[in-house]
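# curious how this folds, go ahead:
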Amino acid sequence: MDVGDRRLENSRTPLYGFTGNEVHVVGTIDMPVLFGSPPCKVWKMIKFHVISASSSFNAILGRTTITALRAITSISHLKMKFPTDFGIGKMTGDQAIERQCYLTTLSPRKKADEELEVNQVLDIDTRGLVVPPTSNSCSPIEETE
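Next up, the predicted model:
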C-alpha cells in the first residue's frame, strides 16, 4: 500500500485480535479513502492501525468507519450501501474472490519462524465488516432495497 510521504504515528493502545490475543500496533496513520464510484462517492479520512501480520486482506473496516459512512451492510450479499450527495453509493464484493481469500487465510504458512511483513491495515475497531470491494456502482436516492 503506497502511503507516499506520510509517516506512521506511534501508538500505545493495544489491539486485540478476533481470538482475544493482544496484537502489537506498529503505528497509526490517517489516510483519505474513497468509497463508491462517481457520481455516488464519498471521501473520508480514516485512522488506520498498522500491525505486523499475515493476511489475505489489506484493510478491515470497523464500526467507527461504517457509522461515519452511515452505511448499511449485508455480509451474506457482500454489499454495502451508503448515502451520498448524488444518490446511494454501493460497494459489492465478489463471491469467488472472497472464497479465495478465505482459502488463502486457511492455508499453512511456509515457515513458522519467518518474520511477518507489515501488510495489514486495520481500522480503529476491528470487530467490523471486512470489505475488499471489487465493484462499485451508483443507484438513485429513491432506492429502498
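# from here on, just use CA atoms for contacts and neighbour counts.
Fine.
# buried residues in the longest helix anywhere in the chain?
When the chain is parsed with DSSP state H, its longest helix is helix 95-106. Of all the residues in helix 95-106, those buried under the rule 16 or more other Cα atoms under 10 Å are Glu98.
# now show me the structure for the sequence below, then we'll compare the two:
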Amino acid sequence: MSVARLPMEADDRESKRVKGMVSPILGFSDEDKVGTIPPHDDPLVVTLRIEGYDVRRVLVNQGSVVEVMYLDLYMGLKLRPEDLMAYDSILVSFEGKTVTLKGQIRLTIQTGSDIVEVDFIVVDAYSPYTTIVAKPWLHALGAVSSTLHQKVKYPSEGQVKEVIGDQAMARQCIVFAISRRPSTEPSTSIENGL
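A predicted model of the protein is given here:
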C-alpha cells in the first residue's frame, strides 16, 4: 500500500511545481554576509517605499508586534491628522517610558513589485528612525530577516528577493540616539577616580 502512495505523492509534488505553487526556500548562508562590515551587532535599517515615497532609516524589528511611525515622517508624507483612527492601547518606548500616541493609520509598503498594507501606530516621540516595521509587515510579505546578514528575504514570483540593510545608516542612527540621551549622574567609581 505504501508503494502505491509514494508515486502519487511524487506526482502531487510535481504537479504543484508545474503550477508554480511551491514557494522558494528562504534562508541565509555565509554568502549573504558578503558586503557587510564585520564584526558587527548593527540593527537592520533599510529603505522602503511607503505610500509612494522612498523612506530611509526604517528599522526592521522582528521582535515587535506593531509597526510604528514617528510624527515627523507622518507629516513629511503629507498625511493629515484627520486621517488617523483612534488607538486606545498603551505603547512603551525602549527606555520603558509611555509614548504619546496620535492614532493609527493603514498604509501601503511596496517592496519590489509586492505591495502589502499594514497598520502603523503614529507616535509623537524622538527616534533616530523614521519608522519601525515589525512582525505584521514581515508576515504579510512572507519575509524573514537577519541582522547578522543585514537582509530581509521574501518570496515573490517564484524567486527569493532581498532588501539589503544599510549598515552606515544604522550606525548613524545609533550615534544620533546616543547623542540625544540625557546626561547621567557620574558613577561612584568615576567620582573616586577609579
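# got a TM-score for the pair?
Superposed pair, TM-score by TM-score structural alignment, normalised by the length of the first structure: 0.65. Supporting alignment: 106 aligned residues with a Cα RMSD of 2.1 Å.
# ok, back up a step: mean deviation, the longest helix of the first structure versus the second structure?
Comparison of helix 95-106 of the first structure with the second structure after fitting gives an average deviation of 1.0 Å (mean Cα distance after the TM-score superposition for the first structure).
# which residues touch that helix?
Outside helix 95-106 of the first structure, the residues within contact range by Cα atoms under 8 Å, 6 or more residues apart in numbering are Ser55, Ser56, Phe57, Leu78.
# chain center to that helix: distance?
Distance of helix 95-106 of the first structure from its chain centroid, counting by Cα atoms, centre = their mean, to the nearest Å, is 15 Å.
# also stretch 138-145 of the second structure?
That offset, for stretch 138-145 of the second structure, works out to 9 Å (Cα atoms, centre = their mean).
# where does the longest helix of the first structure end up in the second structure?
With TM-score structural alignment applied, helix 95-106 of the first structure matches the range 167-178 in the second structure.
# got it, and stretch 10-20 of the first structure?
Alignment of stretch 10-20 of the first structure against the second structure: residues 86-96, by TM-score structural alignment.
# and the matching stretch, which residues are buried?
Leu91.
# which residues touch that stretch?
Residues from elsewhere that reach stretch 86-96 of the second structure (Cα under 8 Å, 6+ apart): Thr98, Val99, Thr100, Leu101, Lys102, Gly103, Gln104, Ile121.
# spatially central residue in the second structure, please.
Val60 (2.3 Å; Cα atoms, centre = their mean).
# mind checking how far the residue nearest to that one when sequence neighbours are not counted is from Ile105 of the second structure?
Sequence neighbours aside, Val133 is the residue nearest to Val60 of the second structure in space, at 5.1 Å (criterion: Cα to Cα, 6 or more residues apart in numbering). Distance, Val133 of the second structure to Ile105 of the second structure, using Cα to Cα, to the nearest Å: 14 Å.
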